[in-house]
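Student: Provided below for reference: sequence and predicted model.
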Amino acid sequence: MDTDVTTPAHRPPDPTAVPHVVVMGVAGSGKTTVATLLAARLGVTYAEADQFHPAANIAKMSAGTPLTDADRAPWLATIRDWLSAEADAGRPGVVTCSALKRAYRDVLRAAHGQVLFVHLDGPPELLAERMEGRTGHFMPRSLLPSQLAALEPLADDEHGLTLSITETPDAIVDAVADLLGRG
């Protein structure tokens, strides 16, 4: 599996910082599945980004309306603050977050500790198929095109890696754990 890791020029990885992993990608990419497995593998705290959304955001998405940057700002700040609180307590964390734009990732990157982004990427057809098959989630398939349009892949200077969702969740977790020296 190709694990092309990029590192930010403005903040090089600090091996002494509390490590966090943000499992990112559009809806249907398998963020929850991978993050849950990864947190269990690493023995660290896990959080689902959806739990940080205010009720107004969930209502908006449930109605098929894409969120704006203004809608996302307090949500991203809350996730960043959760990561910082975990780092301040000496606990690494794994969290899911779409983190579609670099500006969103910049907010998360400001958390205490060292943030590694794991972008789960795949073909739109597979993403749509996965969204059709899931139950109990407020995000409708109709919002997938807006997420794909907003997505800014990781840049070369961002600390992270992009992995294909055509791989099994276990293979993805293995690649991340190996990168973190926990394979």
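Tutor: Looks like it arrived, so ask away.
Student: From now on I want contacts and neighbour counts done on CA atoms only, so please keep to that.
Tutor: Will do.
Student: what about residue 149, neighbour count?
Tutor: Residues near residue 149, counting by other C-alpha atoms under 10 Å, number 9.
Student: In stretch 125-144, which residues are buried?
Tutor: Neighbour-count burial for stretch 125-144, counted by 16 or more other C-alpha atoms under 10 Å, picks out 127-128, 131, 139-141, 143-144.
Student: Please identify the helix or strand for residue 115.
Tutor: Using DSSP states H and E, residue 115 sits in strand 114-121.
Student: now for whichever helix or strand comes after that strand, which elements pack on it?
Tutor: Next helix or strand after strand 114-121 toward the C-terminus (DSSP H and E): helix 124-133. Using 3 or more C-alpha pairs under 8 Å, 6 or more residues apart in numbering; DSSP states H and E as the contact criterion, no secondary-structure element is in contact with helix 124-133.
Student: Below is an additional structure, to be compared with the one above:
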Amino acid sequence: MAKLIVIMGPAGCGKSVVAARIAAARSATALDADDFHSRENIAHMAGGNPLTDAQREPWIAAMEKELHARLGNNENIVLAYSGLRRAHRARIRACAQRSLFIKLQVPIAQLQERVAKRQNHFMSAQMLPSQLAAMESPASEETIVQIAAHGSLDDVVESTLNAIRETFS
């Protein structure tokens, strides 16, 4: 049975790089939610404007479609995805019979520093506060594990792999 592992958190938490490393370690396919945004949404965000839920709708629908197809073909997936909204997480979770969400926790100052250093990415440092404000707490969701991600990449990946092993053992 195919598994869906979602590496989530705000811009700068390391979700894309962690998802790629987890996918490689587990012989899974890495997908990045950023790749499902429309050109219009990317331009909107690049202009420093947060997306509305209505603007997010086609993005979520595109991810759902891709996940259903890949998981339906018994392909294990590791998705890097912000996961801001609880309702959107539920829709992504519903794509798989077995799923786990890993929320990477990084102090705000470190997130700001990381995002400020990025080059050629549509998500600017000025967008981080709106993204943090839009993040709905995953505290009551059972398939979410929170991992401190302010240490070394190797430590974050190892902690994530341990959480995955515990969940899917």
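Tutor: Everything's here; your move. Treat the numbers as computed from the prediction; the structure is a model and nothing was measured.
Student: before we move on, back to that, can you pull out the residues in contact with the strand holding residue 115 of structure 1?
Tutor: 13-14, 17-26, 29-31, 108-109, 153-154, 159-165, 176 (C-alpha atoms under 8 Å, 6 or more residues apart in numbering).
Student: Let me see the ranges of the strands in structure 2.
Tutor: Taking DSSP state E as the criterion, structure 2 contains strands spanning 3-8, 29-32, 77-81, 98-105, 144-148.
Student: Now tabulate those in CSV and tack on distance to residue 70 of structure 2 and mean neighbour count.
Tutor: Below are the strands of structure 2 laid out as CSV (distance: least, C-alpha to C-alpha, whole Å; neighbours: other C-alpha atoms under 10 Å):
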stretch, distance to residue 70 of structure 2, mean neighbour count
strand 3-8, 10, 25
strand 29-32, 9, 20
strand 77-81, 8, 26
strand 98-105, 14, 22
strand 144-148, 22, 17
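Student: can you redo the ones you listed as a markdown table with distance to residue 133 of structure 2?
Tutor: Shown next, in a markdown table, are the strands of structure 2 (distance: least, C-alpha to C-alpha, whole Å):
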| stretch | distance to residue 133 of structure 2 |
| --- | --- |
| strand 3-8 | 15 |
| strand 29-32 | 22 |
| strand 77-81 | 16 |
| strand 98-105 | 15 |
| strand 144-148 | 18 |
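Student: if I look at the one residue sitting closest to the centre of structure 1, how far off is residue 88 of structure 1?
Tutor: By C-alpha atoms, centre = their mean, structure 1 has its centre lying nearest to residue 24, at 2.4 Å. Noted for residue 24 of structure 1: a distance of 23 Å to residue 88 of structure 1, by C-alpha to C-alpha, to the nearest Å.
Student: Need the counterpart of residue 152 of structure 1 in structure 2.
Tutor: Correspondence of residue 152 of structure 1 to structure 2, assessed by TM-score structural alignment: residue 136.
Student: can I assume its match is in contact with residue 86?
Tutor: Yes - contact status for residue 136 of structure 2 versus residue 86: in contact at 6.1 Å, counting by C-alpha atoms under 8 Å.
Student: And the equivalent of residue 94 of structure 1 over in structure 2, how far from residue 100 of structure 2?
Tutor: Alignment note: residue 94 of structure 1 maps to residue 78 in structure 2; criterion TM-score structural alignment. For residue 78 of structure 2, the distance to residue 100 of structure 2 equals 10 Å [C-alpha to C-alpha].
Student: overlap in contacts of those two?
Tutor: 4-6.
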